[in-house]
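Engineer: 3D model of this:
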Amino acid sequence: MTDANPSPPTEATSRADTVEPLPVSTVADLAATVTENVGQVIVGHTDEIEHVVTTILARGHVLLDDVPGVGKTMLARSIARSVDCSFRRVQFTPDLLPSDITGVNVFNQKTREFEFQPGPVFANLVLGDEINRAPPKTQSALLEAMEEAQVTVDGTTRPLPDPFVVIATQNAIEPNRTYELPFAEVDRFMKKLSLGYPNTDEESELLARTVGHHPIESLDPVTNLESIIRARETVATVAVEEPVRRYASKLAKYTRERAHIGASPRGTIALLRAAQARAVLDGREYVIPDDIQHEVPYVFSHRIKTTSSGRDTDGDTIVEDALDHVHVP
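Structural biologist: Below is the predicted model:
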């Protein structure tokens, strides 16, 4: 892993048609290896680690929303250390500017020309720590990056490294000291996850691992960037037949009919991509309804607003009702 700014990918290396997919079994083993490696640091959250891994394979971004001190940032750092790729961390604060994220043009006295100094967004994996501590204007600097894997500064558009993944953490308390994320940004996160507190046994094990040297200090990469790119191509080739696509669409329609804002078409696309990754982890080259049902609570719930104002509180309930009432093909 390196913290250096990578050079933008060339057209030849970023084309999907030049990427040879890995066998499904190989990708399943890769995901299990990364999950196990991160599990050396993060205790008792195997499912959540797996969800982050599947999101990366599905070309998505993750929002970790929970109280302070439960391991959100450590989970993101552990994922980054497990993959030999470029990694940058942005600590979001009230005085952070959009240019602090995307980069800025600086005048070079020697050449008498402006030179672009790339911001921390130019990395394969970007950790946005406590993203809701920055005002919406700064948060919006990530909108183009998360949707199109590029940033535009002073009229010039520059591609981001491939792959490009944002793992953001959000403080779930102190509402008077944080900003609510713009809904357009929330919709760009494929999944929203919470870790929760460990049980007594898990916390005891956590303490045993961390009272001396922290295990993340000795965590080594278990895969490389090329393998991740090829694994993502494998996931992209997983078959999604018409009945499964229609099932996902009906679930989305159910949320739209019962909320002020339901799951967007972007959310339905994210659901199918997440289901493709889930299918690969189970060793299949095709998606089944079980994959949709496994992923939909994490993909749809944060996209649902039940009223025109205030935070969404019933997204989980609406998704549960959709799973109960929408016919399974």
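
Engineer: when you work out contacts or count neighbours from here on, use the C-alpha atoms and nothing else.
Structural biologist: Noted.

Engineer: can I assume residue 33 is in contact with residue 220?
Structural biologist: No: using CA atoms under 8 Å as the test, residue 33 is too far from residue 220 to be in contact (11.8 Å).

Engineer: just the strands in this protein please.
Structural biologist: 62-66, 83-84, 87-91, 103-108, 113-118, 125-129, 150-153, 156-159, 165-171, 191-193, 223-224 (DSSP state E).

Engineer: which residues sit against stretch 159-171?
Structural biologist: The contact list for stretch 159-171 (CA atoms under 8 Å, 6 or more residues apart in numbering) reads 6-9, 14, 56, 59-68, 72-73, 76, 121-132, 145-146, 149-151, 178, 229.

Engineer: which among those residues count as buried?
Structural biologist: The neighbour count (16 or more other CA atoms under 10 Å) marks 6, 56, 59-67, 72-73, 76, 121-132, 145-146, 149-151, 178, 229 as buried among those.

Engineer: any idea how far the closest residue to residue 52 other than its chain neighbours lies from residue 224?
Structural biologist: Closest residue to residue 52 apart from its sequence neighbours, by CA to CA, 6 or more residues apart in numbering: residue 62 at 6.7 Å. Applying CA to CA, to the nearest Å, the value for residue 62 to residue 224 is 20 Å.

Engineer: again, but for residue 282
Structural biologist: Counting by CA to CA, the gap from residue 282 to residue 224 is 22 Å.

Engineer: ok, now residue 277?
Structural biologist: Distance, residue 277 to residue 224, by CA to CA: 18 Å.

Engineer: of those two, who's got more company?
Structural biologist: residue 277 (35 against 13; other CA atoms under 10 Å).

Engineer: pretty sure that one sits against residue 58.
Structural biologist: Yes: using CA under 8 Å, residue 277 is in contact with residue 58, at 5.7 Å.

Engineer: so what's in contact with the two at the same time?
Structural biologist: Common neighbours of residue 277 and residue 58 (CA under 8 Å, 6+ apart) are residue 235.

Engineer: so where do the helices sit in the stretch 1-150 of the chain?
Structural biologist: According to DSSP state H, counting those that start in this stretch, the stretch 1-150 of the chain carries its helices in the segments 11-14, 24-38, 46-57, 72-82, 99-102, 136-139, 143-148.

Engineer: residue farthest from the centroid of the chain?
Structural biologist: residue 110 (40.8 Å; CA atoms, centre = their mean).

Engineer: please report how far that residue lies from residue 117.
Structural biologist: Between residue 110 and residue 117 the computed distance is 16 Å (CA to CA).

Engineer: try residue 24
Structural biologist: Residue 24 sits 40 Å away from residue 117, going by CA to CA.

Engineer: more neighbours: which of the two?
Structural biologist: Shown here are residue 24 and residue 117; by other CA under 10 Å, residue 24 has more neighbours (20 against 13).

Engineer: what residues are up against the more buried one?
Structural biologist: Taking CA under 8 Å, 6+ apart, one finds 234, 280, 281, 283, 284, 285 in contact with residue 24.

Engineer: as TSV, those residues with neighbour count and distance to residue 307 would be great.
Structural biologist: TSV is the format used below for the contacts of residue 24 (neighbours: other CA atoms under 10 Å; distance: CA to CA, whole Å):
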residue	neighbour count	distance to residue 307
234	24	39
280	27	37
281	22	37
283	16	40
284	17	39
285	20	39
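
Engineer: and this one, please, so the two structures can be compared:
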Amino acid sequence: MTTRVQPGRADLDAAHRVVAAVSAAFGQKVVGQDDLRESLLVGLLAGGHVLLESVPGLAKTTAAKVLAESVGGRFQRIQCTPDLLPSDIIGTQIYEAATGRFTTRLGPVHANVVLLDEINRSSAKTQSAMLEAMEERQTTIAGEVHALADPFLVIATQNPIDQEGTYPLSEAQSDRFLIKEVLRYPTVQEEVEVMLRIDAGVYANRSRSQAVVGLEDVVRVQQIAAAVHMDPVLMRYAGEIVAATRVPGRSLPQHLARVVECGASPRATIALCRCARAVAVLAGRNHVIPDDIARVAHRVLRHRIMLGFEAGTTGVRSDDVVDAVLHGVRIP
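Structural biologist: Presented below is the predicted three-dimensional model:
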């Protein structure tokens, strides 16, 4: 069994410089959306993927592009449509008439930051191909394995309003995303700030964000985050939070317990621990505290708790269930 070396002050200072630089670059293009910024940073540090839900126009594409540019990574945007094929994402073989041979052409998933725009508009077969690449960190084309980039971050978006012609993610597929962030409308003042920046040319096509750190810096910070100390007592706390969603009758009020059809999987416990470590790094600590777990609980659990039909008729959301779980589980 390998013992992790807890990050020292020099490691944390180096991580802080990287995070601060990326965060500042993000703020130059994206107005407000502090929760989105934190979720993307947590996903980047924890080495997981992020699912975003919002109505159109809330800077999801801009955020993903700025994140990629700020770390000097390659960015690819995939617009998901019903006719999108798996080969359009992972790549395929092309016959070259001049040589009489097939050559491999890698798909857009071979990038550092991949934006899957409106993932629920692609077919289940295409979703599965993408999610397999996310899980295995590789693609297979004509029997040949191609490793994905490192670091590798998928940011998928879905529109919760228009469900016509969509293929909602199954529970097993949603579970592959480390966290899910729900974006809110900006304030009036934030929208005014967006208009001012448009007039100033901040969002012009030629105005590309400068790389403020390198990909090797991101990999190093990921290693630091993975080595953050987490006491077994806190691991148990994370496990108890997840377990409470599986037997809601024991820890939730009756009106919430009866609408929960299925609780979160063991991936949720793993995700809570990984995200809590990332939050600790963002806070400049080399150890996890209970508040770190609570801070990411909604993002980790909201897409992993299945609610029944009654939840829709009574207005109960998965976030309400998470609130009750956090209130019902004793903090160590």
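
Engineer: can you pull the contacts of the counterpart of residue 215 of structure 1 in structure 2?
Structural biologist: Using TM-score structural alignment, the equivalent of residue 215 of structure 1 in structure 2 is residue 203. With contacts defined as CA under 8 Å, 6+ apart, the neighbours of residue 203 of structure 2 are 29, 197.

Engineer: leaving out chain neighbours, which residue sits closest to the aligned partner of residue 55 of structure 2 in structure 1?
Structural biologist: Aligned counterpart of residue 55 of structure 2 in structure 1: residue 67 (TM-score structural alignment). Nearest non-adjacent residue to residue 67 of structure 1, counting by CA to CA, 6+ apart: residue 172, 5.3 Å away.

Engineer: what does residue 304 of structure 2 give?
Structural biologist: Nearest to residue 304 of structure 2 is residue 264, by CA to CA, 6+ apart, at 5.0 Å.

Engineer: distance of that neighbour from residue 180 of structure 2?
Structural biologist: For residue 264 of structure 2, the distance to residue 180 of structure 2 (CA to CA) stands at 14 Å.

Engineer: next: residue 277 of structure 2.
Structural biologist: Residue 277 of structure 2 is 17 Å from residue 180 of structure 2, by CA to CA.

Engineer: what do you get for residue 249 of structure 2?
Structural biologist: From residue 249 of structure 2 across to residue 180 of structure 2, the span is 25 Å (CA to CA).

Engineer: which of these two has more residues huddled nearby?
Structural biologist: Neighbour count, other CA under 10 Å: between residue 249 of structure 2 and residue 180, residue 180 has more, with 27 against 15.

Engineer: which residues touch the counterpart of the more buried one in structure 1?
Structural biologist: Matched to structure 1 by TM-score structural alignment, residue 180 of structure 2 sits across from residue 192. Residue 192 of structure 1 is in contact with 62, 63, 64, 65, 298, 299, 302, counting by CA under 8 Å, 6+ apart.

Engineer: possible to save the residues you listed as CSV with distance to residue 52 of structure 1?
Structural biologist: Listed next are the contacts of residue 192 of structure 1 as CSV, based on distance: CA to CA, whole Å:
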residue, distance to residue 52 of structure 1
62, 7
63, 9
64, 10
65, 13
298, 11
299, 12
302, 16
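
Engineer: and residue 229 of structure 2, what's its match in structure 1?
Structural biologist: By TM-score structural alignment, residue 229 of structure 2 lines up with residue 239 in structure 1.

Engineer: list the contacts for its match?
Structural biologist: Shown in contact with residue 239 of structure 1 (CA under 8 Å, 6+ apart): 276, 285, 286, 287.

Engineer: what's the neighbour count on the first one?
Structural biologist: Residue neighbour count, defined by other CA under 10 Å, stands at 30 for residue 276 of structure 1.

Engineer: alignment lookup: it to structure 2.
Structural biologist: Residue 276 of structure 1 maps onto residue 277 in structure 2, with residues paired by TM-score structural alignment.

Engineer: and its match, how far is that from residue 64 of structure 2?
Structural biologist: When distances are taken as CA to CA, residue 277 of structure 2 and residue 64 of structure 2 turn out to be 22 Å apart.

Engineer: which position in structure 2 aligns with the residue nearest to residue 67 of structure 1?
Structural biologist: For residue 172 of structure 1, the aligned position in structure 2 is residue 160, judged by TM-score structural alignment.

Engineer: so how far is residue 308 of structure 2 from that match?
Structural biologist: 17 Å.

Engineer: which non-adjacent residue is nearest the alignment partner in structure 1 of residue 128 of structure 2?
Structural biologist: In structure 1, residue 128 of structure 2 lines up with residue 140, judged by TM-score structural alignment. Excluding the flanking residues, the one nearest residue 140 of structure 1 by CA to CA, 6+ apart is residue 185, at 7.1 Å.

Engineer: that neighbour and residue 141 touch, don't they?
Structural biologist: No: counting by CA under 8 Å, residue 185 of structure 1 stays clear of residue 141, with 9.7 Å between them.

Engineer: the more surrounded of these two?
Structural biologist: residue 141 (20 against 17).

Engineer: wait, doesn't the more buried one sit right on residue 100?
Structural biologist: No: Residue 141 of structure 1 is beyond contact range of residue 100, at 9.4 Å (criterion: CA under 8 Å).

Engineer: ok, the residue nearest to residue 140 of structure 1 - contacts?
Structural biologist: Counting by CA under 8 Å, 6+ apart, residue 185 of structure 1 makes contact with 139, 140, 142, 143.

Engineer: can you give me the helices in the stretch 201-329 of structure 1?
Structural biologist: 225-236, 242-257, 265-281, 289-300, 315-325.

Engineer: identify each buried residue in the longest one, please.
Structural biologist: So that's helix 265-281 of structure 1. Buried, per 16+ other CA under 10 Å, within helix 265-281 of structure 1: 267-281.

Engineer: could you do stretch 181-191 of structure 2 as well?
Structural biologist: In stretch 181-191 of structure 2, counting by 16+ other CA under 10 Å, buried: 181, 182, 183.

Engineer: contacts for that stretch, please.
Structural biologist: Applying CA under 8 Å, 6+ apart, the external contacts of stretch 181-191 of structure 2 come out as 31-33, 35-36, 39, 50-54, 58, 299.

Engineer: got it, and stretch 42-54 of structure 1?
Structural biologist: Residues outside stretch 42-54 of structure 1 that contact it (CA under 8 Å, 6+ apart) are 31-32, 34-35, 38-39, 62, 71, 74-75, 193-195, 198, 202-203, 205-206, 274, 277-278.

Engineer: what residue in structure 1 is paired with residue 254 of structure 2?
Structural biologist: Aligned counterpart of residue 254 of structure 2 in structure 1: none (TM-score structural alignment).
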